[in-house]
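1. Here you go, sequence then predicted model.
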Amino acid sequence: MRKGWYGWVFAIAIILALFPGAHPTAAQNAAAPVVTLRFEGSLTPVMLEHLKRAEKIAQNQGAQAIILELDTPGGEIGLMNQIVENIRASAIPVIVYVAPRGAMAGSAGTMITLAGHLSAMAPETTIGAASPVGPSGEDIGETMQSKVKGMLKATARTLASNRPPEALRLADEMIDSGKAVSNAEAVKIGLVDLQANNLNDLLRQLEGMQANVGEQTVTLHTQGAPVRDVPRSLIEELLMVLANPNIAFLLLAVGVQAVLIEIASPGGWVAGFIGSVCLLLATYGLGVLPVNWFGLLFVVMAFVLFLLDIKAPTHGVLTATGVATFIAGALVLFNSPNVPSFQRVS
């Protein structure tokens, strides 16, 4: 009796091995995973590295698509171009999803949305206002503005070449006059492919859609597909914190003060070490953020005044002047009277 039972088990195992479709879970596991990541805030180099890392993970896991959730007021044009190039060069379809409710694809975010192989927006989101401005939000010269707008419009026409003529005209208006539209308007005109309430709704609507990736057409099977989120790494989180203007200024202030303490009371090393580290970290933030260099000049002048007061005491006159200069620099360091509602550059 036992031998007969073993025989039946062996026969069933052979059948399952020869006919994989007989497995009850085969259909459930057939869909390749979808990788997700999120861009939130003004564009920084950290986001570009995050995207590259997510693409590598997607390739290693055999993902069928990458969903980039986007909420940005914009960023620097050179960085935007690198992100666009990276998306267009991806061997895996990249779907740009402007989300959650209340999010925007402002300025450079407009170009990133157009660069996606497919695009979607959540309800109550906006896209547009892609007129170029200077690094601190100020207007740029007429000749330079004409050149930059011409390049941006050519890029937009290339990215939206498969979209209706109305969508191309809207993209031009976003760059020429800074026009912005709602999610419903963008979908109706054809600038964006879908409106999705959430990620699950997006995966459901993407089912069966086709994306042109290079010379190939990829058909998506996303409904019920497993989702693999790729959050920012610890180092990326730290660099994003350093790109906060408040943190950058705080590090700058602490660094200057610590270095002055070390100069006033030489012989120790703690204050000098802390000051040097803070200044180095602040330098990264200043390199990423749109800095008003006039304000930075005031901060440097304040440091010089503090140093002179240490070496040649003037009963606090230079210190008071340095404090006033430092406050003036702080007020304009990350601010400009011409900053538009969609921050700085396209």
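-> Now that the structure is in, tell me what you want to look at. Remember, predicted model here, so these are calculated numbers, not experimental data.

2. going forward, measure contacts and count neighbours with C-alpha atoms only.
-> Fine.

3. center of this structure, which residue is that?
-> Phe39 (3.9 Å; C-alpha atoms, centre = their mean).

4. Look up the closest residue to that residue, ignoring the ones flanking it.
-> Using C-alpha to C-alpha, 6 or more residues apart in numbering and skipping residues adjacent in sequence, the residue nearest Phe39 is Leu70, 5.0 Å away.

5. let's bring in a second model and compare:
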Amino acid sequence: MKADGRTKLIFAIGMIFAVLLSSLMVMADENDTSTVVYTVNVEGMVTAGTTNHIRRAIDMAENDGAEALVILLNTPGGLVNATLDIIGDMISADVPVITYVYPQGGIAASAGTFIMLGGHKAAMAPGTTIGAAMPVQIRPDEEGSTAADDKTILFLAGHMKSIAEARNRPGDVAEKFVTENLTLSGREALESGIIDRIENNLTDLLAGFHGESIDLESGRTTLNTKNAAIYPLEKTTQERITHLVSNPQITFVLLLVGVYGLIIGFSSPGTFVPEVLGAISLILALYGLGLFEVNFFAALLMILGVGLLVAEALTPTYGVLGVGGVISMVLGIIYLPVEPLVSERWLSQFRFMAFGIGIIGSVVLVIMLAGIYRLRKSPVVHGNNEFVTDMATVVETIDPEGLIMVRGELWKARSVSNERIDQGEKVKIVDRENMTCIVKAEEEK
């Protein structure tokens, strides 16, 4: 009996130990953060800075052995070259790339749709939208924007289809994003096979894709993303600056600051602040201009406008050259960017910004002309009569020549009657001959 009791006790203790051990194993599994997932936020306009950010994130994820890279999308569109570079990096990435339209209510339009299709896995949050990727352009005879030429549309539609098919998604639906300006909700995108899942948040997304297989260049891998540690990768300072100056709106503001800074600096030298600020802004603007597609003839208009403004500042024509310069600058800015993947709203904002620059330029021009007009109307302050009737102090005895201090400056002086005037005495300037002031002692009245 005692043996049976002892056996039962040992069995009970063993059961309790087994339950505790299994519980600890489950807790350890739930808190396992040995796997890492990196995330990148793509918000606002897609620029060269966005390209650099995603490229660095892919390299870090590959080198650090991350389980996956999640690109969070909430963008209305962006620059063509930047978008194509991002897709190229994603296609060749040797780490699983998951694209996720997030947060709820967000969009991945135009360039954002291209990027979304480039992920090995794609998902959307509830209430999000993708599509509207038909390329657009500004036309001189249109108030807003219009569809780009057929060549551009066909190329981008074919590229969109190619990206979708490379990720085993329906190419016929993908190309309609470009040819028909198709837009899809999360549910519609899921039903058509464009995306793989609809998830409320990032944690659910990683749990949902856990265990799924992905084909990489290095071979097939199985996602182990459940309970993975999430590390957001923020932009570096360099990437933020590149993102800023590669936005055409910022580029043209910098260009305006640069041009007027140099004009004001050269017209009124001395402080060096306008020249330095203008030079830095101009260099940043020129760097930014090289990061997006431009219209050659619009660039010529801008160069002409800058030349006319400089000519107006150096050889004032009472506004004739200045007005022509402002008009050329505004027209050049409006038609300079050739970016078919930006949104129509962005194009409208860009047009308003161009007119705003024109108004600011006109105001600065009016101020400059008013100043020039006042200068031409004001009496001459230099010449032989500049110091006449001014009082001065002798700093070196005049016998018959010496030095005087007038208006904080040292001038050579000669007595009108060739008499001696001692140092420290007050004299009155009666005339000036070249660089010599003619003076008489104060008491000689």
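-> In hand now; what should we look at? Just so it is clear, the model here is predicted, and its values are computed rather than measured.

6. Just give the TM-score of the two.
-> Overlay of the two chains. TM-score (TM-score structural alignment, normalised by the length of the first structure): 0.78; 319 aligned residues with a C-alpha RMSD of 3.4 Å.

7. still on that earlier bit, quick check: the residue nearest to Phe39 of the first structure vs Pro290 of the first structure, distance?
-> 21 Å (C-alpha to C-alpha, to the nearest Å).

8. ok, back up a step: wait, isn't the residue nearest to the centre of the first structure in contact with Leu68?
-> Yes - using C-alpha atoms under 8 Å, Phe39 of the first structure makes contact with Leu68 at a distance of 7.2 Å.

9. packing partners for the longest helix along the second structure?
-> Taking DSSP state H as the criterion, the second structure has its longest helix at helix 344-377. Applying 3 or more C-alpha pairs under 8 Å, 6 or more residues apart in numbering; DSSP states H and E, one finds that helix 344-377 of the second structure contacts strand 145-147, helix 248-267, helix 320-335.

10. with the first structure superposed, average distance for the last one?
-> Helix 320-335 of the second structure: mean distance to aligned residues in the first structure after superposition is 4.5 Å, counting by mean C-alpha distance after the TM-score superposition for the first structure.

11. what residues does that helix touch?
-> 138, 252, 295, 297-309, 311-312, 350-351, 354-355, 357-358, 361-362, 365 (C-alpha atoms under 8 Å, 6 or more residues apart in numbering).

12. Buried ones only from these, please, as a ChimeraX command.
-> Typed into ChimeraX, the next command selects the buried ones out of those (criterion: 16 or more other C-alpha atoms under 10 Å):
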select :138,252,298,299,301,302,303,304,305,306,307,308,309,311,312,350,351,354,355,357,358,361,362,365
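
13. In the second structure, which residues correspond to the particular helix or strand that has the residue nearest to Phe39 of the first structure in it?
-> In this structure, Leu70 of the first structure sits in strand 65-71 according to DSSP states H and E. With TM-score structural alignment applied, strand 65-71 of the first structure matches the range 68-74 in the second structure.

14. the helices in the first structure, which residues?
-> Taking DSSP H as the criterion, the first structure contains helices spanning 2-18, 45-60, 77-88, 108-115, 142-159, 165-176, 183-189, 199-206, 234-242, 245-264, 270-288, 293-311, 317-332.

15. what about Val294 of the second structure, distance to Asn181 of the second structure?
-> Distance from Val294 of the second structure to Asn181 of the second structure, counting by C-alpha to C-alpha: 24 Å.

16. scratch that, Leu284 of the second structure
-> 35 Å.

17. which of the two has more neighbours?
-> Leu284 (21 against 16; other C-alpha atoms under 10 Å).

18. list the contacts for the more buried one?
-> 245, 251, 254.

19. so which of those is the most crowded?
-> Counting neighbours by other C-alpha under 10 Å, Val245 leads these with 25 neighbours.

20. what do we get in the first structure for it?
-> Using TM-score structural alignment to pair residues, one finds that Val245 of the second structure aligns to Leu242 in the first structure.

21. hang on, its match packs against Tyr284?
-> Yes - the criterion here is C-alpha under 8 Å, and Leu242 of the first structure meets it with Tyr284 at 7.1 Å.

22. Throw the helices and strands packed on helix 344-377 of the second structure into TSV and include distance to Tyr231 of the second structure, thanks.
-> Output for those, formatted as TSV (distance: least, C-alpha to C-alpha, whole Å):
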stretch	distance to Tyr231 of the second structure
strand 145-147	40
helix 248-267	30
helix 320-335	40
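
23. Tell me which of the ones you listed lies nearest to Ala108 of the second structure.
-> Closest to Ala108 of the second structure of these is strand 145-147 (C-alpha to C-alpha; 19.2 Å).

24. what packs against the closest one?
-> Strand 145-147 of the second structure is packed against strand 136-138, helix 344-377, with contacts defined by 3+ C-alpha pairs under 8 Å, 6+ apart.

25. Need the contact partners of stretch 240-253 of the second structure.
-> Residues outside stretch 240-253 of the second structure that contact it (C-alpha under 8 Å, 6+ apart): 45, 47-50, 284-289, 291-292, 333, 337, 350, 353, 357.
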